[in-house]
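J.: predicted coordinates and the sequence they were generated for:
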Amino acid sequence: MNKKPLIAAAVILLAGAAALAWWLQRTPDARSELVLYGNIDIRQVSLAFNGSERIARLAVEEGDPVKAGQVLGQLDIRTLQLRAEQSRAQIAVAQQALARLQTGSRPEEVAQSRSQVAAAEADAKLAQQQLERVQSIGQSTGGRAVSQQDLDAAQARRKVAQAQLENARKAQQLVVTGPRKEDIAQAQAQLEASRAALALLDHQIAESTLKAPIDAVVRARLMEPGDMASPQRPVYTLAITDPKWVRAYVAEADLGRIRPGMAARLVTDSHPDQPLEGRIGYISSVAEFTPKTVQTEELRSSLVYEVRVLAEDAGDRLRLGMPATVRIALDADGDAARNGQRP
């Protein structure tokens, strides 16, 4: 009997058993590890100038890393600077007007008002004396030496002099009392309005400098020097390098096996032998149908939940949209819900 076929069959069976054992040892148990497929996602910022002036310069290009507070661009501020100078001049005028009202009347003005009162008193006294003289002559002559017209003229001159005296006294009182408090308040309000206008211009000048709000990488440069900027037109799009996460989807049957904070390992096609550490940061509370772009082992439509796995990417290897595989080590019994933990 030929034993060679039996020996060959035995060798093949042993090799197959060894290969199966090696594969079972290499392939993780589905109860001890959950594998998800998704894509790298990051936050982005669209930066625009707050003003509507012409762009004077832009400092960075696509791909340049930027730090928080770094100057990225500058508007032409010559018009704003001229308006600020005009506002400063208006403030100086308002300050002088307010100081004049707060100081009140000068001693020379008070002395002048007193002199005017004295002159008016003298005129009134003279007019009174002339009237009395005309009346005395008329009484002594029986009205023959003085006409009624002369008498009326003397009486009118006395009334005019009395009115002028009263006017001079009122003017002296105003000079001594000084400006009204309402006039001082109005001048103060005008000064504050001028200062507010200057503060607004200074703010606009400060806002004409575009700065990075956070550490990031320039993803797109959308405008160039000479373009007219506006708050509605972004100049740069920045990609925030931290945090980065994998947007994946977990089936409803596996939802109870994971929870926020669980450790995970991320593998990309560009670095399959260099996995990154991560953790589950967010699990959606709303179910949705499987998106067309999601990568799952079962290509069928089903209800899934979005999961965000935060990645520790110190080497900045991950890029927006990059496919990634997430491996999550489960609890000993393979079910987080059994331990009283809820996703």
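T.: In hand now; what should we look at?

J.: make it CA atoms for all contacts and neighbour counts henceforth
T.: Noted.

J.: what packs against the longest helix along the chain?
T.: Criterion DSSP state H: the longest helix present in the chain is helix 107-140. For helix 107-140, the helices and strands in contact under the criterion 3 or more C-alpha pairs under 8 Å, 6 or more residues apart in numbering; DSSP states H and E are helix 148-177.

J.: does the helix it packs on pack against any helices or strands, and if so which?
T.: helix 107-140.

J.: the inter-axis angle of the longest helix of the chain versus helix 148-177?
T.: Between the axes of helix 107-140 and helix 148-177, defined by axes from the mean of the first three to the mean of the last three C-alpha atoms, to 10 degrees, the angle is 160 degrees.

J.: for the helix or strand where Leu34 lies, packing partners?
T.: With elements taken from DSSP states H and E, the one containing Leu34 is strand 33-47. Secondary structure elements in contact with strand 33-47, counted by 3+ C-alpha pairs under 8 Å, 6+ apart, are strand 236-251, strand 323-329.

J.: chain neighbours aside, what residue packs nearest to Ala59?
T.: Spatially, and ignoring its direct neighbours in sequence, Ala59 is nearest to Leu72 (5.0 Å; C-alpha to C-alpha, 6 or more residues apart in numbering).

J.: what sits up against the helix or strand where the one you found lies?
T.: Leu72 belongs to strand 71-75 when elements are defined using DSSP H and E. With contacts defined as C-alpha atoms under 8 Å, 6 or more residues apart in numbering, strand 71-75 is touched by 53-60, 208-212.

J.: what's the closest non-adjacent residue to the most centrally placed residue in the chain?
T.: In the chain, the C-alpha closest to the average C-alpha coordinate belongs to Asn50, at a distance of 9.0 Å (C-alpha atoms, centre = their mean). Once flanking residues are discounted, Asn50 sits nearest to Pro231: 4.9 Å by C-alpha to C-alpha, 6+ apart.

J.: sec struct for that neighbour, please.
T.: In three-state terms, and counting by DSSP: H, G, I helix; E, B strand; the rest coil, Pro231 is coil.

J.: for it, list the residues it contacts.
T.: 48-52.

J.: most neighbours among those, which one?
T.: When neighbours are counted as other C-alpha atoms under 10 Å, the busiest of those turns out to be Phe49, with 23 neighbours.

J.: pasting the second one now:
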Amino acid sequence: MPTRFVRTTRSLAHDGGRRPLIGFLAAALLLAAWLAWFLFGRVTVYEISRQARLEVQQSAHPIAALVQSRIATNPLVLGQEVRAGDLLIELDAQAEKLRLKEEQSRLETLIPRIASLKKEVAALEQAAARERAAAQAASQGAAFRTREAAAAADFARENERRLKEESALGGVAQIEAVRAQAESLKLAASREALAAEQRRLGTEAEARAFQQQAQVESLRRTILSMQGEAQAAESTIARLGEEIERHTVRAPVSGTIADVAVLRTGAYVAAGQKLATVVPHGGLIIVGDFVPAAVLGRIRPGQAARLRLDGFPWAQYGMIDARVVRVAGEVRDGLVRVEFEPSQHGAGRLVLQHGLPGSIEVGIEEVSPAQLVMRTAGRFDTPLPAAAPMAARDLTATQ
């Protein structure tokens, strides 16, 4: 009698346990490999910045008005190349310029007046010296005349005495003795007059000297007063010059005008108002802002990083390799600043320039997947304070 289901019976006869066994062995090997990778493999842990941007190595210089005034000239345009010290914007300083001209005119009149008074003082001093010499000569002449009169008076007295003696003896007439006495008295009076004249000449010379000295001192006081006015005018001129210079906005560094306020001629600006921004020439760096918990003690100089630019999809343009060069030690606005040096050959088709935004990720350590899972589970189990900001999540990538 023929057997039913011949094909089924034959298939069951040929079917054995080899194929399931091979499948189980392959699954076991895959599971063992996955467990080995999970326990002993290494993955890189990345921290992603809250924000990042390209900046020049020297900080961009904002330009602000130092005083409140009106715009006199504003020739600035975006992208303009400037050099340090170039005049960028001129504010109205007409009142200060008028005062400056006034003080300069005043100083110009004071300087020759002071020079003229100094010449007058010198002339008076020379005249006083000559006056003293003349007075000394006149005094010496009066002294000589006084000595001459004294000698004549002495001779007259001696002649009077001798004639009196001879008159008493009858040798000469008595009238001769009287005449000799009168002559002696005359010469004595002349000597006294000459002595008085000598004293008068000395007194007048001293009075003229005092008068000339007083005149010289008066002129010197006037000179000192004018010199004080000249110094005050010079100080005022210097202050007005500085004030006028404060009305001129100059480029602090050489670079490119990256931002300009829309201000037309005649517009009013306040002190401290930002007018433009100058981006200096130089190499570019990457600046990233991280939460403190992700940076402090974890990111160090020399670590590798990758920058993704917001305007250039990384799948098409790739990422820019970089390395950490500096890490700030203080928190500002709840974030920590980290500076990176971009790779010289990492830009590819990108044209890097100041201000490009993006995000940067830093490889901070390598751990096994098991450690990473345990660490993540520990974070989920630990409640965060209500006011604490959420930290950036760890991203992993296999080597």
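T.: Thanks, I have it. Please read all numbers here as calculations on a predicted model, not as lab measurements.

J.: report the TM-score for the pair.
T.: The TM-score (TM-score structural alignment, normalised by the length of the first structure) is 0.55; 251 aligned residues with a C-alpha RMSD of 4.6 Å.

J.: neighbours of Asp289 of the second structure, how many?
T.: Based on other C-alpha under 10 Å, the number of other residues close to Asp289 of the second structure is 23.

J.: so the equivalent of it over in the first structure versus Ser284 of the first structure, what's the distance?
T.: Using TM-score structural alignment, the partner of Asp289 of the second structure in the first structure is Arg247. As defined by C-alpha to C-alpha, to the nearest Å, Arg247 of the first structure lies at a distance of 11 Å from Ser284 of the first structure.

J.: now do the shared contacts for those two.
T.: With the criterion set as C-alpha under 8 Å, 6+ apart, the overlap between the contacts of Arg247 of the first structure and Ser284 is 306-307.

J.: report the contact partners of the residue lying closest to Leu36 of the first structure once chain neighbours are set aside.
T.: The shortest distance from Leu36 of the first structure to any residue other than its chain neighbours is 5.0 Å, reached at Val326 (C-alpha to C-alpha, 6+ apart). The contact partners of Val326 of the first structure, taken as C-alpha under 8 Å, 6+ apart, are 35-38, 246, 264-267, 309.

J.: try it again at 7 Å.
T.: Counting by C-alpha atoms under 7 Å, 6 or more residues apart in numbering, Val326 of the first structure makes contact with 35-37, 264-267.

J.: which parts of the stretch 201-350 of the second structure are strands?
T.: Taking DSSP state E, counting those that start in this stretch to define them, one finds strands in the stretch 201-350 of the second structure at 248-250, 255-260, 268-269, 274-280, 284-290, 304-309, 320-327, 336-342.

J.: mean per-residue distance, the first one to the first structure?
T.: In the superposition against the first structure, strand 248-250 of the second structure averages 1.7 Å from its aligned positions (mean C-alpha distance after the TM-score superposition for the first structure).

J.: then the shortest one?
T.: When the first structure is superposed, strand 268-269 of the second structure averages 2.9 Å from its matched positions, counting by mean C-alpha distance after the TM-score superposition for the first structure.

J.: matching residues in the first structure for that strand?
T.: Structural correspondence for strand 268-269 of the second structure: residues 228-229 of the first structure, per TM-score structural alignment.

J.: Glu182 of the first structure: which of the contacts of Pro231 of the first structure is nearest?
T.: For Glu182 of the first structure, the nearest member of these is Gly51. The distance, counting by C-alpha to C-alpha, is 37.8 Å.

J.: contacting residues for the residue nearest to the closest one when sequence neighbours are not counted?
T.: With C-alpha to C-alpha, 6+ apart as the measure, Ser230 is the residue that lies nearest to Gly51 of the first structure, at 5.8 Å, once sequence neighbours are left out. The neighbourhood of Ser230 of the first structure, defined by C-alpha under 7 Å, 6+ apart, consists of 49-52.

J.: burial of Gly378 of the second structure, as a residue count?
T.: By the criterion of other C-alpha under 10 Å, Gly378 of the second structure has 11 neighbours.

J.: that one pairs with which position in the first structure?
T.: Gly378 of the second structure is assigned no aligned equivalent in the first structure, the criterion being TM-score structural alignment.

J.: can you tell me the element Gly378 of the second structure falls in?
T.: Going by DSSP H and E, Gly378 of the second structure is part of helix 369-381.

J.: off-centre distance for that helix?
T.: Its chain's C-alpha centre and that of helix 369-381 of the second structure lie 54 Å apart, by C-alpha atoms, centre = their mean, to the nearest Å.

J.: now do stretch 263-272 of the second structure
T.: For stretch 263-272 of the second structure - counting by C-alpha atoms, centre = their mean - the centre lies 24 Å from the chain centre.

J.: over to stretch 233-248 of the second structure?
T.: Centroid separation for stretch 233-248 of the second structure versus its chain: 16 Å, with C-alpha atoms, centre = their mean.

J.: tell me, it lands on which residues of the first structure?
T.: Under TM-score structural alignment, the match for stretch 233-248 of the second structure is residues 194-209.

J.: which positions in that stretch come out as buried?
T.: Of the residues in stretch 194-209 of the first structure, those with enough neighbours to count as buried (16 or more other C-alpha atoms under 10 Å) are 194-195, 197-198, 201-202, 204-205, 208-209.

J.: which parts of the stretch 51-200 of the second structure are helices?
T.: If you assign secondary structure with DSSP state H, counting those that start in this stretch, the helices in the stretch 51-200 of the second structure sit at 94-169, 174-246.
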